[in-house]
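Undergrad: The sequence isn't on hand, but the structure is:
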């Protein structure tokens, strides 16, 4: 696994052009709206501020009247709007600066807003992949790496499976047409694996990413 900071890309989303014989299977980026909802949690944030504003308004109205309550709530509105707006801005920036690239040899994650990093994951270092589908065809694909391969959670966020701090799992977040992308990844992983090992393996149940989990390496741990 190679990690590299880059300023100028030799190819879109890649630190260098693909070597001869390596095929590009798919390239894409997160959907900003889905990322804002699922990773930046703008809805719970908006609900939190709505509750705070309502509580402030009722409290002031009970002690000072309606007009002071309106003024008190209006004074907090910019803060609420700023917080929710920042969540959306962050999601848009993450989506615009992220490129996921799948080839028949590796999976490349080019991520980072200020500090741009490229995570180059050979397919043989991916033990298994879990899929979570959303309601509009988008979804997430979490990657379980083979033993001995580890990427720091903070280096990956938000492209990391939530709450997996001890053993971070890279995650393709808010991917449009995720079912098609997952099928391409599954085929690429199987093609890169030892055919005899693949024949002996059975799919294991998803731990927290229903409905499917594709196990493609002997090193994959049972959920």
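TA: Perfect, thanks for sending it. Please read these numbers as outputs of a predicted model, since none were measured by experiment.
Undergrad: Only C-alpha atoms from now on, for both contacts and neighbour counts.
TA: OK.
Undergrad: Check the gap between residue 107 and residue 81 for me.
TA: 37 Å (C-alpha to C-alpha, to the nearest Å).
Undergrad: Between these two, which has more neighbouring residues?
TA: The neighbour comparison of residue 107 against residue 81 (other C-alpha atoms under 10 Å) goes to residue 107, with 22 against 13.
Undergrad: Just give the number of residues close to residue 80.
TA: Applying other C-alpha under 10 Å, we find 19 residues neighbouring residue 80.
Undergrad: Roughly how far does the closest residue to it other than its chain neighbours sit from residue 124?
TA: Among residues not flanking residue 80 along the chain, residue 49 sits closest, at 5.9 Å (C-alpha to C-alpha, 6 or more residues apart in numbering). Using C-alpha to C-alpha, we find residue 49 at a distance of 46 Å from residue 124.
Undergrad: Also residue 161?
TA: Distance, residue 161 to residue 124, using C-alpha to C-alpha: 20 Å.
Undergrad: higher neighbour count, the two?
TA: Comparing residue 161 with residue 124 by other C-alpha under 10 Å, the one with more neighbours is residue 161, at 24 against 17.
Undergrad: OK, contacts around the most centrally placed residue in the chain?
TA: Closest residue to the average C-alpha location of the chain: residue 173 at 2.6 Å, with C-alpha atoms, centre = their mean. With contacts defined as C-alpha atoms under 8 Å, 6 or more residues apart in numbering, residue 173 is in contact with 30, 35, 139, 140, 141, 158, 159.
Undergrad: Starting from the helix or strand hosting residue 82, tell me the next helix or strand along the chain.
TA: For residue 82, the host element (DSSP states H and E) is helix 66-97. Where DSSP H and E defines the elements, the next helix or strand beyond helix 66-97 is strand 99-103.
Undergrad: second one coming, line it up with the first:
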């Protein structure tokens, strides 16, 4: 029997319905191939096994005919293919389980394969964003958080900016049309931060109520 782990979501990628006044501007997920290469080092692993295969054939060819030497490299070929396949499979699982959402008020990230969680990042808690744009228009949009917000690097990997362990920066990893997504984020964040905030002050000496707008 098929089972949808996310069937309880009222809106795809979100744990609950959006409150009044909030709406979705964009939704997307990582590209599995890009995630495998950029976050999990698939190209480095593949390159490592290619070097091992060349080395094995080169060493064996000094003592055996080339046809026999090529046969000696078969175990390395098999192990390399299995390893790369496992990495790509993990990237595919992570990509399919992740849903990134931009609304007019926050960034929401449903991430995790075995242990699913949703990060809600209000624009008022994001101090800066950096776009790593790659060939073909894909890229990663990372967020620098302000205040006392702290996230676990291990729990949020690979949906983070690499090597920022002391101050983890959650990121929309390996997304298509990244420049356009960054533009949507920038416009929404600027609008949200610029909204006036109304606070109720203590009653003044005349018995009235003072209201201040920031």
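TA: It's in. Quantities reported herein were computed from a predicted structural model and do not represent experimental measurements.
Undergrad: In terms of secondary structure, what does the helix holding residue 82 of structure 1 contact?
TA: Here helix 66-97 of structure 1 touches helix 32-38, helix 42-64, strand 106-111, going by 3 or more C-alpha pairs under 8 Å, 6 or more residues apart in numbering; DSSP states H and E.
Undergrad: Have a look at how far, on average, that helix is from structure 2.
TA: Overlaying structure 2 shows helix 66-97 of structure 1 at a mean distance of 1.4 Å from the equivalent residues (mean C-alpha distance after the TM-score superposition for structure 1).
Undergrad: and the angle from that helix to helix 42-64?
TA: 170 degrees (axes from the mean of the first three to the mean of the last three C-alpha atoms, to 10 degrees).
Undergrad: between helix 66-97 of structure 1 and strand 106-111, how big is the angle?
TA: For helix 66-97 of structure 1 against strand 106-111, the angle by the same axes, to 10 degrees is 140 degrees.
Undergrad: I'd assumed residue 36 was in contact with residue 87 of structure 2.
TA: Yes. Counting by C-alpha atoms under 8 Å, residue 87 of structure 2 touches residue 36, with 6.5 Å between them.
Undergrad: Between these two, which has more neighbouring residues?
TA: Legend: neighbour count by other C-alpha under 10 Å for residue 87 of structure 2 and residue 36, higher for residue 36 (24 against 19).
Undergrad: In structure 2, what stretch matches stretch 158-175 of structure 1?
TA: Alignment of stretch 158-175 of structure 1 against structure 2: residues 158-175, by TM-score structural alignment.
Undergrad: What is the distance between the matching stretch and the centre of its chain?
TA: 7 Å (C-alpha atoms, centre = their mean, to the nearest Å).
Undergrad: which SS class is residue 150 of structure 1?
TA: With DSSP: H, G, I helix; E, B strand; the rest coil as the basis, residue 150 of structure 1 sits in coil.
Undergrad: ok so, going back, what sits in contact with each of residue 87 and residue 36 of structure 2?
TA: Residues touching both residue 87 of structure 2 and residue 36 (C-alpha under 8 Å, 6+ apart) are residue 42.
Undergrad: Who's the closest spatial neighbour of residue 198 of structure 2, skipping the chain neighbours?
TA: residue 213 (4.5 Å).
Undergrad: before we move on, the earlier item: save the helices and strands packed on helix 66-97 of structure 1 as TSV, and put in distance to residue 153 of structure 1 too.
TA: Formatted as TSV, those follow (distance: least, C-alpha to C-alpha, whole Å):
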stretch	distance to residue 153 of structure 1
helix 32-38	17
helix 42-64	21
strand 106-111	13
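Undergrad: among those, which is the most enclosed?
TA: Among the helices and strands packed on helix 66-97 of structure 1, strand 106-111 has the highest mean neighbour count (mean count of other C-alpha atoms under 10 Å), at a mean of 24.
Undergrad: contacting residues around that strand?
TA: Strand 106-111 of structure 1 has contacts (C-alpha under 8 Å, 6+ apart) with 13-14, 94, 97-102, 116-123, 156.
Undergrad: relative to strand 99-103, how tilted is it?
TA: Angle of strand 106-111 of structure 1 versus strand 99-103, following the same axes, to 10 degrees, is 170 degrees.
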